[in-house]
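>>> Turn this into a model:
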Amino acid sequence: MSTAGTIAAIDLGKTRCRLLISGDSHQVTRTGDGTPGLAAPGGVESAAAAILALLEPGPMPRALGVGAAGAWTAPTAALALAETLAAATGANVAVASDVVTAHIGALGGAPGVLLLAGTGAVALGVDADGVRLVDGWGPDIGDFGSGSWLGREAVRAVQRAAVGLGPATTLQQAVAAHISPAPDALSWTLTQQPLARALGTVAPLVLDCAEHGDSVALEIATEAVRLLTASALAASASAREVALHGGLTEHLWFGARLEDSLSNGGRRVAPTVGDALTGAQLMMTRRDLPHERFVHRAE
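Okay, the predicted model is just below:
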């Protein structure tokens, strides 16, 4: 049964699933495992199972807002997830991409750009002309300037230096210590699954070496700033506000360079209002947001 006055918000990623239940006088948070994404085989079923596992036991909410990885490229699956959850819980359900709910939360539902720079990278812009998603294409063909991109460029630089194709760099010592006891960076990459996530753990080494003046690391970090800025600018021609989110933006040296680059591009870094969970709550309770055509509802 649904419980009057209770709204549940879900942030379902590929690594973890977060739940926030808000009532008139209480708040509950829970965390579980993520799923491969709605576009993956069995994506709807695995997503529903992960969400229901966090909702139970206990009375079901009257409303459920979900930000789910893969919903942008799989709208049919997103609607199916909304209908599945509505049937299972008796709640009104809204499902959108986790990037959409993150944007709503970060900017409070207002126009602007959200630039996510973590293991992957994506920019979502909302302005008078509509909604535009840039990158988020995965490590094989995109995620430009992301943590996995930084890590891959660092490993390439280390391998090139090892055989005399590139200049010596302090990244050689930093990466060797990080991947120990693997004998070399190439051997290490061949054993890592998923590789993108493993490469993302190398990104802080690149930023630290760059901050301390290593020319190779500085060149890599500078290119990452350029690529991330380009994605943010491409996401909106008119919105001037850019909210930043993700682990890379929390590195003080790198974050400052990224802010300077965005400022030079005519953008202003805006303070974030909330996160994907607060965005999922707002999406559930409002239908007048500019993101509405990317929201799939079942009642």
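>>> rest of the way, CA atoms for contacts and neighbours
Fine.
>>> Next, the residue nearest to V28 when sequence neighbours are not counted: secondary structure please.
Among residues not flanking V28 along the chain, I21 sits closest, at 5.0 Å (C-alpha to C-alpha, 6 or more residues apart in numbering). The local conformation at I21, judged by DSSP: H, G, I helix; E, B strand; the rest coil, is strand.
>>> and this one, so I can compare the two:
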Amino acid sequence: MPTTRPGRPYVVAVDAGGTRTRVACVDLEGRRLSGAAGPAGAWHHDDDAVAHLQETVLEALRSGDLAREDARALVAGVAGVSRRGGDHGDRSLEWARSAYALPELACPQVVVNDAVTAHRGALAGEPGVVVVAGTGSMVLAITTDGDEVENGQLAHYAGGARHLAFEAVQQVLVGAAGPDDADLVAALLAAWGAADAAGLRTAALEVDRAGRHAVTRRYGALAPLVTAAASTSPLADRAVRALAERTARGVLLLAPLVGRDPVRVSTTGGVASDPAFRERLREALVVPGATPTLLLPPAGDAVLGAALMALEVAGEARPGAVDRLREDQP
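Okay, here's the model as predicted:
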């Protein structure tokens, strides 16, 4: 069993999404001490999500030889749980804080929706709107007064990786693919092990019978094929553009609430960070009469956001820790 190094205080930052869980342990100077990655930590995408998160955190501690008693705070951004002041997640914050708690750690443990940590990382704590789109999707605004408002509160949902793939696969199934889409169609058929559209339809029905989580994983894995083909395949371009336009609507619904002109917007997550998606989102955000926006590259990811929040919860961050953490992010 590895030896630990008592007396080395640190905080734990967790990003638990529908595809994977990432953990970083950061000392009070803002230096990353260790990290670990594991399977999905979002309960609505994996039946073993809670165990995955807990095991990944403990692996990060083991890999850094960190004593459990030296943890000062843990902040976990978890997909599919409600935000503070909102009830649009599939499970409540109270449930998540109990279910995901690690009894091995005596420090304060904070669970928030992963869009909150993503927002904090992408805009470095500044007001604005952040698009989170990977396995799942949320558009979250944080106003100049610190209020949090999500697109779901205005009856809007854009979609994530699987929705992008739904669009592409359905276009193939209805016969909407043209000659210029041949390479994309071939890639989609190969991914499903199908010889033609009829075989693709049969494979899709088989995945549906396997259950909701199987559908999410299978379709979600196809999203990179679609975005990679967006510049050469009209079908892929339509699919990516449709998702970008739905997402832009969510941003523009929230932008007037932020209280800053232009409103800063950024993106995070596998789909939202893809250059093909970002370029089409930039175009879709230009709407006559809408609140002006400025699409920025993310300052950092959701792990950075969770680490910044954890240092605040700990209340022991050394001078320069936040700047050092931003500089040292991978």
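>>> one step back: what residues does the aligned partner of the residue nearest to V28 of the first structure in the second structure make contact with?
Alignment note: I21 of the first structure maps to C25 in the second structure; criterion TM-score structural alignment. C25 of the second structure is in contact with Y10, V11, V12, A13, R32, L33, S34, G35, A60, L61, counting by C-alpha atoms under 8 Å, 6 or more residues apart in numbering.
>>> at 7 Å instead, please
Y10, V11, V12, A13, R32, L33, S34, G35, A60 (C-alpha atoms under 7 Å, 6 or more residues apart in numbering).
>>> so which strand or helix has the equivalent of the second one over in the first structure?
V11 of the second structure maps onto I7 in the first structure when the alignment is built from TM-score structural alignment. Using DSSP states H and E, the secondary-structure element containing I7 of the first structure is strand 2-12.
>>> now P298 of the second structure, nearest residue through space, not along the chain?
Excluding the flanking residues, the one nearest P298 of the second structure by C-alpha to C-alpha, 6+ apart is A122, at 4.2 Å.
>>> shouldn't the one you found be in contact with A299?
Yes. Using C-alpha atoms under 7 Å, A122 of the second structure is in contact with A299, at 4.8 Å.
>>> neighbour-wise, which of the two wins?
For the pair A122 of the second structure and A299, the greater number of neighbours falls to A122 (28 against 19), based on other C-alpha atoms under 10 Å.
>>> Can you show me the helices along the first structure?
For the first structure, applying DSSP state H gives helices covering 43-55, 75-89, 98-107, 147-162, 171-179, 185-190, 195-200, 203-211, 215-235, 252-264, 276-285.
>>> and the ones you listed as a markdown table, adding distance to K14 of the first structure?
Output for these, formatted as a markdown table (distance: least, C-alpha to C-alpha, whole Å):
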| stretch | distance to K14 of the first structure |
| --- | --- |
| helix 43-55 | 10 |
| helix 75-89 | 15 |
| helix 98-107 | 10 |
| helix 147-162 | 15 |
| helix 171-179 | 24 |
| helix 185-190 | 21 |
| helix 195-200 | 11 |
| helix 203-211 | 20 |
| helix 215-235 | 22 |
| helix 252-264 | 25 |
| helix 276-285 | 14 |
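>>> any idea what A284 of the second structure aligns with in the first structure?
When the first structure is aligned by TM-score structural alignment, A284 of the second structure is paired with S261.
>>> gap between L115 of the first structure and G136 of the first structure?
10 Å (C-alpha to C-alpha, to the nearest Å).
>>> hey, what's in contact with both of these two?
V122.
>>> Of the two, give the one with the bigger neighbour count.
Taking other C-alpha under 10 Å, L115 of the first structure and G136 do not tie; L115 has more neighbours (28 against 20).
>>> my guess is the more buried one contacts A232, does it?
Yes. Counting by C-alpha under 7 Å, L115 of the first structure touches A232, with 6.1 Å between them.
>>> What's the end-to-end length of stretch 131-145 of the first structure?
22 Å.
>>> List the contacts of that stretch.
Counting by C-alpha under 7 Å, 6+ apart, residues outside stretch 131-145 of the first structure touching it are 120-126, 148-149, 196, 224-225, 227-228, 231, 234-236.
>>> Spatially central, which residue of the second structure would that be?
G269 (4.3 Å; C-alpha atoms, centre = their mean).
>>> distance of the match of A284 of the second structure from V225 of the first structure?
On the measure of C-alpha to C-alpha, S261 of the first structure and V225 of the first structure end up 7 Å apart.
>>> who's more crowded, these two?
V225 (21 against 18).
>>> quick one: that one and L258 touch, right?
Yes. Applying C-alpha under 7 Å as the test, V225 of the first structure and L258 come out as touching, 5.5 Å apart.
>>> and the closest residue to L304 of the second structure other than its chain neighbours, what does it touch?
Spatial nearest neighbour of L304 of the second structure, chain neighbours left out: G121 (5.3 Å); criterion: C-alpha to C-alpha, 6+ apart. By C-alpha under 7 Å, 6+ apart, the residues touching G121 of the second structure are A299, G300, D301, A302, L304, G305.
>>> switch the cut-off to 10 Å
115, 130, 266, 268, 298-309, 326 (C-alpha atoms under 10 Å, 6 or more residues apart in numbering).
>>> Ok, G23 of the first structure next?
Contacts for G23 of the first structure (C-alpha under 10 Å, 6+ apart) come out as T3, A4, G5, T6, I7, A8, P61.
>>> And for the residue in the first structure that H163 of the second structure lines up against, the neighbour number?
Under the alignment defined by TM-score structural alignment, H163 of the second structure is paired with W149 of the first structure. W149 of the first structure: 25 surrounding residues under other C-alpha under 10 Å.
>>> Report the separation between W149 of the first structure and I179 of the first structure.
17 Å.
>>> Next: A270 of the first structure.
For A270 of the first structure, the distance to I179 of the first structure - C-alpha to C-alpha - is 37 Å.
>>> ok, now A87 of the first structure?
48 Å.
>>> now A165 of the second structure: how far from D180 of the second structure?
Counting by C-alpha to C-alpha - A165 of the second structure and D180 of the second structure are separated by 18 Å.
>>> Which one's more surrounded, these two?
A165 (26 against 12).
>>> Quick check, the more buried one in contact with R238.
No. With contact defined as C-alpha atoms under 10 Å, A165 of the second structure does not reach R238; the gap is 11.6 Å.
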